[in-house]
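> attaching a predicted model along with its sequence, questions to come.
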Amino acid sequence: MDNTKIYKMAFASVYPHYINKAEKKGRTKEEVHTIIQWLTGYDEKALQEQLDNKNDFETFFGQAQLHPNASKITGVICGYRIEEIEEPLMKKIRYLDKLIDELAKGKKMEKILRT
């Protein structure tokens, strides 16, 4: 599968969808930020810079410091088992998708953040 199109998408173009998905299920923008910051190591300022600069997913995750427990994120998202995704960047994107999905499904934050 050619993932180039996804990798070149601006994170800022997908970000509102993460927020909308969470808020439709009674969760908050702050919780989405907590998840993104936990996964990427970005603080609020660095996350805002990523959004303002309209960095693509390749740059967004290339500049991130992935959380050491990210490998504990498992399961199926978008029809793919995360543990079986070989492409490192796609795996990181799916990690984030999975965490947002868990938030929208009502999981407790401590479970989502693999603490």
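It's in.
> contacts and neighbour counts: CA atoms only from here.
Fine.
> tell me which element the spatially most central residue of the chain falls in.
Central residue of the chain (Cα atoms, centre = their mean): residue 96, 2.2 Å from the mean position. Per DSSP states H and E: residue 96 is located in helix 88-104.
> show me where this protein has helices.
4-7, 11-24, 29-40, 44-52, 57-62, 88-104, 109-112 (DSSP state H).
> now distance to residue 76 too, for those helices, in a markdown table please.
Formatted as a markdown table, the helices of the chain follow (distance: least, Cα to Cα, whole Å):
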| stretch | distance to residue 76 |
| --- | --- |
| helix 4-7 | 18 |
| helix 11-24 | 17 |
| helix 29-40 | 18 |
| helix 44-52 | 26 |
| helix 57-62 | 20 |
| helix 88-104 | 8 |
| helix 109-112 | 15 |
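> second structure follows, compare the two:
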Amino acid sequence: MSHRIFTTSVASVYPHYVAKVEKKGRSKDELDEVIGWLTGYDEAALQQHLDAGTTFEDFFAGATLNPHASLITGSVCGVKVQDVEDPLMRRIRYLDKLVDELAKGRPMEKVLRA
């Protein structure tokens, strides 16, 4: 079963991520660092995906998932991230969880599972 989010462009959701973290006093650069940590994309690669309108499916298909991503646990929208069975959906939830933690003011080293 394919979820609508899989075919949604990252660029259409990204401004919401930026607004969420900035509203809580964090920066777009910090957001980009978190996305980079999870996906392995540097700033230029991330910008290329945003400009190209890459879907979440293709965005994560090309990503090099951080080996520590499995340390991301907890709930997003009442769903435990570690319990999500679909690998793509789990990666999207990882990203949501990291954005939430950043917005909640967690120290960057904790967000990045250092």
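That came in fine, so what should we check first? Worth saying up front: this structure is predicted, and the values here are computed from it rather than measured.
> mean deviation of the helix holding residue 96 of the first structure from the second structure?
Helix 88-104 of the first structure, aligned to the second structure and superposed, deviates on average by 0.3 Å (mean Cα distance after the TM-score superposition for the first structure).
> that helix vs helix 11-24, what angle?
20 degrees (axes from the mean of the first three to the mean of the last three Cα atoms, to 10 degrees).
> Provide the aligned range in the second structure for helix 88-104 of the first structure.
With TM-score structural alignment applied, helix 88-104 of the first structure matches the range 87-103 in the second structure.
> could you list the buried residues of that stretch?
Buried residues in stretch 87-103 of the second structure, counted by 16 or more other Cα atoms under 10 Å: 88-103.
> any chance you could list what contacts that stretch?
Residues from elsewhere that reach stretch 87-103 of the second structure (Cα atoms under 8 Å, 6 or more residues apart in numbering): 6, 17, 20-26, 31, 34-35, 38, 56-57, 60, 69, 72, 74-76, 81-82, 84, 108, 111.
> could you do stretch 9-16 of the first structure as well?
50, 51, 52, 54, 55, 56, 57, 60.
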